[in-house]
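Visitor: Any chance you could fold what I've pasted below:
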Amino acid sequence: MKLTKLLVVALCTSLFISCSDDDDKTNDPKGVYDNGVFILNEGNSSGGSVSFLSDDQSTFTANVYSTVNGNDYIGTYLQHIFFDGDKAYIIAGGSNVINVVNRYTFQLLAKIESGLKTPRYGVVKDGKAYVTNANTYAYANPETGDTDDFIAVIDLKTNKVESTIPLNGTANRIELANNKLYVSEPYSSDAIIVVNPNTNQVESRIAIGYDADTMEEEDGILYVMRSPYGNRSEIVKIKLADNSISKVTLGASLDGAKNLDIENDVIYFTVNTGVYQMNRTATTAPTTPVFEYTSTSDYGKMYGFAVNDGRIYIADGGDFASNSKAYIYSLNGTLEKELTVGVGPNGFYFN
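Guide: Next comes the predicted model:
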């Protein structure tokens, strides 16, 4: 039955309920750091930090974690943030710790400090976090350094690692799609590792070529950027229903492409200091960037990158010893905001 506007008003008045107030409450911020973007600053051996910029770009906090939690040590070499409900999980790979905070207030709730070995990236499924761990590196452990990586399975009710999934390979980024876990294996093989979280077992490996890195799933297709040294970069499209593969090979001028991100059916990626875009269904790569930014960093050009809600976010690694810069652009390359953030900014996370 459809109620007229007058009848709704009358009901609200007679029940002493303010309908407009209830509507407004649903849009009330849940905390100081609701409605904005966190900028993760990797830091160095002295520790990392997290910055925050509000959606309207009017409020900026350079070091959220210290502002809220005082002298508590966040850890070294911050790698990734993932969310579950009202919680955010900050992976400090150099300290083998995950800091659990309220995502809206950033108040520290817990620390996951055991069962991790060089943790990298995480996703959440059915109350459990799945976090890739690089374990030992080949230079330190030549015999097994490329094959001893694992996924730590964390019970988010207890914040304890309850089991591990050996990968017999190198683990880096992880995506949850099609009720499975997809792990990029950039060094020891040419495959994407497929893990079944119901059995905690490696189910298969999808051969796509070496040096796979950033990934994103859209409409049943996993898009993977791979950039083999000395060869052409490729965007690999894996149809998850049958693991069939198609590829878009990028031209020689796009060697070293990275930072694949998808927004509104457009693929964005970066090469050196340029931002490129192409339709998701395109079979040929672009040849000219949408825009470029200026960087003096030797190793940190486009160290962090994201596209979200009509804006392009770029983080410059700088010299990895002093505070660096983050930039927000419109989709056509107009600079909207320049920020001084922490050391080695490497990622953006939207709240």
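Visitor: rest of the way, CA atoms for contacts and neighbours
Guide: Will do.
Visitor: can you count the residues close to V266?
Guide: 14 (other CA atoms under 10 Å).
Visitor: Could you measure from it over to Q277?
Guide: 7 Å (CA to CA, to the nearest Å).
Visitor: ditto for L260
Guide: On the measure of CA to CA, L260 and Q277 end up 10 Å apart.
Visitor: and for these two, which residues touch both?
Guide: Shared contacts of L260 and Q277, defined by CA atoms under 8 Å, 6 or more residues apart in numbering, are found at I267, Y268, F269.
Visitor: contacting residues around the last one?
Guide: F269 makes contact with A257, K258, N259, L260, D261, V275, Y276, Q277, according to CA under 8 Å, 6+ apart.
Visitor: which element follows the host helix or strand of it toward the C-terminus?
Guide: Assessed by DSSP states H and E, F269 sits inside strand 266-271. Reading on from strand 266-271 to the C-terminus, the next helix or strand found by DSSP H and E is strand 274-279.
Visitor: Now do that following strand against strand 266-271: the angle between them, please.
Guide: Angle of strand 274-279 versus strand 266-271, following axes from the mean of the first three to the mean of the last three CA atoms, to 10 degrees, is 150 degrees.
Visitor: Would you do the same for the sequence below? I want to compare the two.
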Amino acid sequence: MGVVVNLEEERGRKKALETLTALVADDMKGVNRLIVERMDSPVALIPQLAGHIVAAGGKRLRPMLTLASARMCGHQEQRHVGLATCVEFIHTATLLHDDVVDESDLRRGESSANALWGNKPSVLVGDFLFSRAFELMVENGSLKVLAILSGASSTIAEGEVHQLITTNDTDTGEAAYLDVIKGKTAALFAAACRVGAVVADRPDVEEEALDSYGMNLGIVFQLIDDMLDYSAKQAELGKTVGDDFREGKITLPIILAFRRGTEEEREFWRRTLENLNQDEGDLERAIELMEKREALVDTVARARHYGAIARDALGIFPDNPERQALIDIVDFCIERAH
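Guide: Next up, the predicted model:
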């Protein structure tokens, strides 16, 4: 998929993330301190393994969404710092578990925890981080917060199991795919934003608006991730190209290419994805078919659609720097594709 990159747009995308990061910088210092404090354990392998994945980087987007949402809603205290830490622990725990399920050797360009320590320690330390997250929820003292974040945790697990069911099944449709990504990815984005309104004691309509914003932003994020798995830009992000293809995961680019293809093309998808009978050159052929059927560009178009819904959800909030930063981060997530 050839794309001409506008340098001004590229600078704008980077500025969107930099602006959000700067707005929540003081609060993120508190989050990072709490992460280090709550990762500690007398069992030395726990902070060692957990510290590895935390130190591997990442933008910390989810906790920043919690911090910015709370500040946008007028929260002046520090309760949101613990909740942002909770969100990051939930996310990190799911990464540890995902890498075991996917048998991934790399995470953000570095050796994954399971590649270094094995599957059993990775799963158990993931469980430890989930437990720490629940401790933080309880300490917050809000049953509503506990309901939102615990509900998101169970939804994530359901989403991952749903993905296992659809893997290798080329009959999977777009509706089922959306159910998967809403569960495994978007639910945590939605919860991360919604709790910002809860700690600020805002009315239900604002909670629901932030839930909608986060849910649709999460869909955007996963759509672009799934498109990038077939993009040369994936290497720039420290990831290998074609992991989803090799594992037989059914994502939107696959669904569109399969539905739009000839019977001969569909037989190719059945052989490579249902039977995992893959030969040298099949990944290149898969990408060629996706480009021929405009599956990659249309996946980005879908992301733009959900991005518009996310931006509109913030329309009820007063104009302030946090609101503008949350609006701009939608475009940042979409434009990772270029």
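Visitor: Any idea what the TM-score is?
Guide: The TM-score (TM-score structural alignment, normalised by the length of structure 2) is 0.29; 164 aligned residues with a CA RMSD of 6.6 Å.
Visitor: Now the contacts of F269 of structure 1 in TSV, please, with extra columns for neighbour count.
Guide: Compiled in TSV, the contacts of F269 of structure 1 are given as follows (neighbours: other CA atoms under 10 Å):
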residue	neighbour count
A257	23
K258	25
N259	19
L260	23
D261	22
V275	23
Y276	20
Q277	20
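Visitor: Using CSV, lay out those residues together with distance to V9 of structure 1.
Guide: Shown next, in CSV, are the contacts of F269 of structure 1 (distance: CA to CA, whole Å):
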residue, distance to V9 of structure 1
A257, 57
K258, 55
N259, 51
L260, 49
D261, 46
V275, 51
Y276, 51
Q277, 49
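Visitor: Just give me the closest of those to L335 of structure 1.
Guide: V275 (13.0 Å; CA to CA).
Visitor: Now do that closest one against V307 of structure 1, distance only.
Guide: As judged by CA to CA, V275 of structure 1 and V307 of structure 1 stand 11 Å apart.
Visitor: V297 is in contact with L256 of structure 2, correct?
Guide: No: contact between L256 of structure 2 and V297 fails when scored by CA atoms under 8 Å: they sit 10.6 Å apart.
Visitor: in structure 2, which spans are strands?
Guide: 106-107, 110-111 (DSSP state E).
Visitor: Tell me which of those strands is the most buried.
Guide: Comparing the strands of structure 2 by mean neighbour count (mean count of other CA atoms under 10 Å), strand 106-107 ranks first with a mean of 18.
Visitor: about what we covered before: now distance to V131 of structure 1 too, for the shared contacts of L260 and Q277 of structure 1, in a markdown table please.
Guide: Shown next, in a markdown table, are these (distance: CA to CA, whole Å):
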| residue | distance to V131 of structure 1 |
| --- | --- |
| I267 | 26 |
| Y268 | 26 |
| F269 | 25 |
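Visitor: list the buried ones in stretch 133-141 of structure 2?
Guide: By 16 or more other CA atoms under 10 Å, the buried positions in stretch 133-141 of structure 2 come out as A133, F134, L136, M137, N140.
Visitor: repeat for stretch 150-169 of structure 2
Guide: Of the residues in stretch 150-169 of structure 2, 150, 152-153, 155-156, 158-160, 162-164, 166-169 count as buried by neighbour count, 16+ other CA under 10 Å.
Visitor: Among those residues, which one lies nearest to D328 of structure 2?
Guide: Nearest member of those to D328 of structure 2, counting by CA to CA, is A152, at 24.8 Å.
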